[in-house]
Every structure is written in C-alpha cells, then in structure tokens.
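[1] Prediction below, plus the sequence it came from.
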Amino acid sequence: MAYVTPAELASKMIDAGEAKIFMSTRDTLIRAFMAGAILALAAAFAVTITVNTKEPLAGALLFPVGFCMLYLLGFDLLTGVFTLAPLALLDRRPGVTVGGVLRNWGLVFVGNFAGAMLVAVFMAITFTFGFSEEPNAIGQKIGQIGESRTVGYAAHGAAGMLTLFVRAVMCNWMVSTGVVGAMMSTSVSGKVITMWMPILVFFYMGFEHSIVNMFLFPSGLMLGGNFTWGDYFIWNEIPTVLGNLVGGLTFVGATLYVTHYKTSPARVATTTVAPAAVATRSASPVLESPVPAPRQQDECLVG
C-alpha cells in the first residue's frame, strides 16, 4: 500500500534519526551541502518568480520544487535533523548519545551553510554580471529582504526578537511536517504531495527558515543590502536556528512520538447505572405477587 499508518510512520522516524546519527562525517557533509545548495536555488527561483509576476503566491506555489527534489535525493536539512535525530535518543537506541545528536546537527549546519553560500555567490554574480554593474531588480529585492528581516526586527527591540523566534518556530512546524510527511507514502507522487502542502504554507506566510536565510542574507550583503554580518547572525540566523529547533522537535517529532509510538494505555469501558435509574428503583416499592402452584398433570398423560 502507498499509505503508511501513523504508528508505522513514528517507527520510521526513529529509524531515520538513528541512521543520521551514525552516518559517516563525509556522507553527512556532502548530503547537507547539496541540500543547502538546492534549497538556495529554490529560494532564488521563488524570488525571481515573485519579482517578475509581482505575485508572491506564485513564488510560494513553486518554491517547494527544491524541497521535494532534495528530500527525494536523500539529502539533509538542519530543520529535518532537528526533528528526527533526538527521537533515537528518546527511544534509547543503543549507542545513541547527546554528543552524537549534537555532532549530527553541527555537521549538517556546516554543510547547509557551505552549500547555501556557494549558491549565494553564484547568484550574486548572475544578478550583477560578475559584480560589474548594479544588481538587477531581483538582486535588489534580495537585498531588501535582508534589511527588513534583520534591522527591521532590531527596530522593534524585544518585540522584534519575539516575533522572529515565533516565526521560526512556526516555520519548522510546517517544514518538519513536510519532512515526516514524505515518509507517509511509498510512491513518489504521494511523497511530493505531502511535502508540497506545508512548505507552501511556510514560504507564503513569511516564516523564518534557517537554511533559506543562509542564502538570502549573505547574498543580500553581496548585493548592497544595508545591514551587517552581525545584524544577520544576531537578528536572524541564531534566533531562527533556535526557533526551528523548538518548532520541529516539539510540534512534530515529540507529538508523533508520544501519541503514535509511546501511546498511553487505552481506556477500559465500564458499565455504570445511571443515578436517575437507581433513584427511581429505590423510590418504587416492589410488589410481590404470589407464584401459582404448578398444576397437577393429568394421569392419563403420564408415561
């Protein structure tokens, strides 16, 4: 069958988390690098569509193409391993430690950042003809995104930081739903559909995704955005990573784990007498009627 039940899905999530923790350093870095690069290309694609059509929904509708490609190819995003790797620790799989989980997260972060940065450089070159002229309309838009989502948050102080964090939480709530949703089907079409829907929601709503931002903000700096590397890390990347961790692990990984893998005992059905019925019986006297004596059988009928 193409559909995987939630109980089977929860087991597959734990197995996937365990596999990622024990994956070799080389494979982890390569897969993370490719994931960051492909997602960055998808972000550039979506911004290009939005600028050319002047319709943000069009860009959001097509952005998930990159997400679907990278997961079908077995590459890893930080947002996904935030959700999956800790489940193997919760399930006390042999050899899984906190250090192993942190190692996986660190390697995937490095790989994602390197892949996204490479695409940021490539796209900045294409938007400026090798830095020989001013950025085109798409490059200018990317620079504006960087400004509004760094110094724009900073202008609101603590309220801006809270908003940034909550947007990051909601982002990975949706993105990790797409990650585990792909495991709900054994067909390519089923995987794509279940990934497409939550990724569309996150992108159109403007939630904060740490890997997408690894492309948007460095490229924005190269394209003349009026903010600094410090603004980027303090007022976006670091809070976004933390929010992504909370959103994916809390609202996707942990919830599926506790309700479909470590399920609570089912309630036992009990039969109770309604109080009204008891009161009625106790208030009504029982009238005893004499039991008639059995009739004597006719002797002619007795054997």
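    Okay, I see it.
[2] alpha carbons only for contacts and neighbour counts from here, please
    OK.
[3] Might you quantify the distance of the helix or strand harbouring Met117 from its chain's geometric centre?
    Using DSSP states H and E, Met117 sits within helix 98-128. Helix 98-128 sits 19 Å away from the centroid of its parent chain (CA atoms, centre = their mean, to the nearest Å).
[4] in that helix, what's buried?
    Neighbour counts over helix 98-128 (16 or more other CA atoms under 10 Å) mark 100-101, 104-105, 107-121, 123-125, 127-128 as buried.
[5] Likewise for stretch 152-160?
    Under 16+ other CA under 10 Å, the buried positions of stretch 152-160 are 153-154, 160.
[6] so which of the residues you listed would you say is closest to Asn213?
    Tyr153 (14.4 Å; CA to CA).
[7] Quick one: residues contacting the closest one.
    Residues in contact with Tyr153 (CA atoms under 8 Å, 6 or more residues apart in numbering) are 160-161, 163-164, 235.
[8] change it to 10 Å
    By CA atoms under 10 Å, 6 or more residues apart in numbering, the contact set of Tyr153 is 147, 159-164, 231, 235-236.
[9] From those residues, list the buried ones, please.
    For the contacts of Tyr153, buried by 16+ other CA under 10 Å: 147, 160-161, 164, 231, 235-236.
[10] Inside helices: which ones of those?
    147, 160-161, 164, 231 (DSSP state H).
[11] Can you convert those residues into JSON lines and add a column each for distance to Gly243?
    Formatted as JSON lines, these follow (distance: CA to CA, whole Å):
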{"residue": "Glu147", "distance to Gly243": "20"}
{"residue": "Gly160", "distance to Gly243": "14"}
{"residue": "Met161", "distance to Gly243": "11"}
{"residue": "Leu164", "distance to Gly243": "8"}
{"residue": "Asp231", "distance to Gly243": "17"}
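[12] between the residues you listed, which is nearest Leu70?
    Looking across those and measuring by CA to CA, the closest to Leu70 is Leu164, at 26.0 Å.
[13] Comparison target below:
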Amino acid sequence: MKSLTSAEILEKVSDSAVPKAGSGVLKLLILAILAGAYIAFGAQASAMVSFNLVADASTFGLGKLISAVVFPVGLMMVVLCGAELFTGNNLMLIGLLDKKIRISGLLKNWIIVYIGNFIGALLIAVLINYSGLLESGDGLLGAITVRTAISKTSLDFGRAFVLGIMCNWLVCLAVWMATGAQATISKIFSIFFCIGLFVLSGFEHSVANMYFIPAGMIASANDAFVQLLDLDISGLTVENLLIGNLLPVTLGNIVGGGIFVGIVYWLTYRKLK
C-alpha cells in the first residue's frame, strides 16, 4: 500500500488538529493519562533491559542501544491504540497556521494533555516503585533509576532546552511518517527508528521525564539504592523537576516538533513553489 506524500501528510495532520482542539476536557484528559502511562511503560521497560549495562562505563553505549530497541513501544501504543501525547500534539500548530483551529483550542489541548500525561506517567512511577521491580539486580535497577533522575535534574537550562529540541524533532518526524504510512507494520517501523534514535542519542523528552524523574525521586527514599552507587540526592527536588528540567525540556520540545517539523513543512508546502 502506497504511503502518503509529504504534502498529503501535511493536509492530514492539519485536519487532525480540528477534533483535537474541539475535544471535551474529560475525553482529552483520559486519553492523555493513557498516553502518559504508555510512554512510562516504554521508559520502564527500556531501563529494565539495560540497567546492568549502563551502570558500567565500558558497556554504557551498548546499554543505550538495547534501551533504544525497547522504548519506542510506548509511542507505538500511543499511535496505534489512540491516545493524546503532548509532544506529538505540537504538530497542531499546522492546523493553527491553516486557520482551522483557534489559539484557545490549541492551548486548551496542550494544557489538558500535558497535565494528563503527567498524571499517567506519575501513576506508573508510583506503581513501579511499589511493585518491587526496582529491587532487580540486587537493587541495581533502583540505583540506576535514582541516578537517571539525578542526571536529568542536573542539566543546565540551555542544555536541557537544546536536548529537548532535538528530541521532539525526531518524535514528531516519527508521528509524521506514521501518519503517512498506510499499513500497521509500516507505522511501527516509522516509529521504531526515529524514537530509537532519540533514545540512543540521549535527548530529552518531557513526557518520558515525567516518569524517569518522579520514579527516581520516589526510589531515592530507599537508602539501599542510594548507597549502592554512593549517590548525592540533594538535587532531587520538586523545583528541579518542574523548573530545572520539565520547563526547558518542554519549551525545547515545542520548538523541535512545532517549528522544525510543523512550521517548516507548512512553509515548504503552503508558501514555497
């Protein structure tokens, strides 16, 4: 089955912004919670298969590669099962530029979906911590979970912003290609390679961080995890979660997905000959 052209994808993405902007609050919130949970499932699984490798500098790259193979399942579930993901919805800017939706509809969607994504990801972070799974590898998974949260909250604003740009550039390209793919298997492969690339590269995804950082913050209450790798958890604060990481990463995600994918393709196919 033939895939859509980029011009056809642009039209389809533009049209899809209309029901997204017009959806009721409860529907949006439920679908957003599901998306946050799906991304968190992928994040947790990627940590589970790679924690023993990323713990050692000599096998860190291999661990990232294995993690990149598993993490994309989260976005696959979002796209194929139907859910509302903030980072993917940055492409709604195309509908705004085409004057199919208003700025109020765009902001309503983004705000509700962002909150819902956070709820879903936080739910999985709590469940994973109470499941006992972080005890895997004699507690090494728990220690790596805490270390991951520390590394993310230690990023300076500019670096987090840039990593956020590159991340959602790839995420929205994954959504773009999946939109153009007609067969399910084609959608899966479209998502797999772009998302795997961002994970392998170490870019920053706001919704994934809604799982990674809270999961590490909760796990840091376990002294055994902290002592295993002699970790300094003083920086694991709500302020560093929200202002130190999520704010710059979210802004970067909007630029990467909304501008470098959405606006660039809109200008290319709507304004340029």
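    Thanks, I have it. Source: prediction; values computed, not measured.
[14] coming back round to it: okay if I get the contacts of Tyr153 of the first structure as CSV plus distance to Asp15 of the first structure?
    Formatted as CSV, those follow (distance: CA to CA, whole Å):
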residue, distance to Asp15 of the first structure
Glu147, 41
Ala159, 39
Gly160, 38
Met161, 35
Leu162, 34
Thr163, 34
Leu164, 32
Asp231, 38
Trp235, 35
Asn236, 32
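[15] What are the buried residues along the helix or strand that contains Ile66 of the second structure?
    Taking DSSP H and E as the definition, Ile66 of the second structure sits inside helix 60-70. Buried positions in helix 60-70 of the second structure, judged by neighbour count with 16+ other CA under 10 Å: 63-70.
[16] Same question for stretch 228-239 of the first structure.
    Neighbour-count burial for stretch 228-239 of the first structure flags 228, 231-232, 235-237, 239 (criterion: 16+ other CA under 10 Å).
[17] Which stretches in the second structure count as strands?
    Taking DSSP state E as the criterion, the second structure contains no strands.
[18] Leu164 is in contact with Thr150 of the first structure, correct?
    Yes - counting by CA atoms under 10 Å, Thr150 of the first structure touches Leu164, with 9.3 Å between them.
[19] between those two, what contacts are shared?
    Residues within reach of Thr150 of the first structure and of Leu164 at once, by CA under 10 Å, 6+ apart, are 235-237.
[20] and those residues as a markdown table, adding distance to Leu84 of the first structure?
    Below are those laid out as a markdown table (distance: CA to CA, whole Å):
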| residue | distance to Leu84 of the first structure |
| --- | --- |
| Trp235 | 27 |
| Asn236 | 24 |
| Glu237 | 21 |
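[21] Looking at those residues, which one is closest to Phe22 of the first structure?
    Phe22 of the first structure lies nearest to Glu237 out of these, by CA to CA, at 26.8 Å.
[22] tell me the contacts of the residue mapped onto the closest one from the second structure?
    When the second structure is aligned by TM-score structural alignment, Glu237 of the first structure is paired with Leu246. Going by CA under 10 Å, 6+ apart, Leu246 of the second structure touches 152-153, 157, 160-161, 164, 204-207, 209-210, 213, 239-240, 252-253.
[23] What's the match for Lys27 of the second structure in the first structure?
    Taking TM-score structural alignment, the alignment pairs Lys27 of the second structure with Asp27 from the first structure.
[24] Gly142 of the second structure too?
    Under the pairing rule here (TM-score structural alignment), the equivalent of Gly142 of the second structure within the first structure is Gly139.
[25] Ok, Ser151 of the second structure next?
    Using TM-score structural alignment, Ser151 of the second structure pairs with Ser148 in the first structure.
[26] Its match: neighbouring residues, count only.
    Ser148 of the first structure has 15 neighbours, counted by other CA atoms under 10 Å.
[27] same check, this time on Lys54 of the first structure
    Using other CA under 10 Å, Lys54 of the first structure is surrounded by 12 other residues.
[28] what residues are up against it?
    47-48.
[29] So the match of Ser151 of the second structure is in contact with Asn226, correct?
    Yes - using CA under 10 Å, Ser148 of the first structure is in contact with Asn226, at 9.5 Å.
[30] Show me the helices in the stretch 151-300 of the first structure, by range?
    Along the stretch 151-300 of the first structure, counting by DSSP state H, counting those that start in this stretch, helices occupy 151-154, 157-181, 188-204, 210-222, 229-232, 238-248, 255-256, 275-283.
[31] whereabouts in the second structure does the third one align?
    Aligning helix 188-204 of the first structure against the second structure (TM-score structural alignment) gives residues 184-200.
[32] Give me the mean distance between the matching stretch and the first structure.
    Its aligned residues in the first structure lie a mean 0.7 Å from stretch 184-200 of the second structure after superposition (mean CA distance after the TM-score superposition for the first structure).
[33] Show me what counts as buried in that stretch.
    For stretch 184-200 of the second structure, a neighbour-count test (16+ other CA under 10 Å) marks 186-192, 194-200 as buried.
[34] Also stretch 23-35 of the second structure?
    Using 16+ other CA under 10 Å as the test for burial, stretch 23-35 of the second structure gives 28-35.
[35] about what we covered before: ok, of the buried ones among the contacts of Tyr153 of the first structure, which one's closest to Met69 of the first structure?
    Ranked by distance to Met69 of the first structure (CA to CA), these are led by Asn236 at 26.1 Å.
[36] residues in contact with the spatially closest residue to the closest one that is not a sequence neighbour?
    Distances taken as CA to CA, 6 or more residues apart in numbering place Thr150 nearest to Asn236 of the first structure, at 5.9 Å, with adjacent residues excluded. By CA under 10 Å, 6+ apart, Thr150 of the first structure lies in contact with 160-161, 164, 217, 226-237.
[37] try 8 Å this time
    227, 231-232, 235-236.
[38] And Thr163 of the first structure, by the same measure?
    For Thr163 of the first structure, the contact set (CA under 8 Å, 6+ apart) comprises Tyr153.
[39] what do you get for Ala47 of the second structure?
    67, 141, 145.
[40] Please tell me how far Leu84 of the first structure sits from Val110 of the first structure.
    In this view, Leu84 of the first structure and Val110 of the first structure are 18 Å apart by CA to CA, to the nearest Å.
[41] re earlier: around the match of Gly142 of the second structure, how many other residues sit close by?
    Applying other CA under 10 Å, we find 27 residues neighbouring Gly139 of the first structure.
[42] That's all I had, so thanks and see you.
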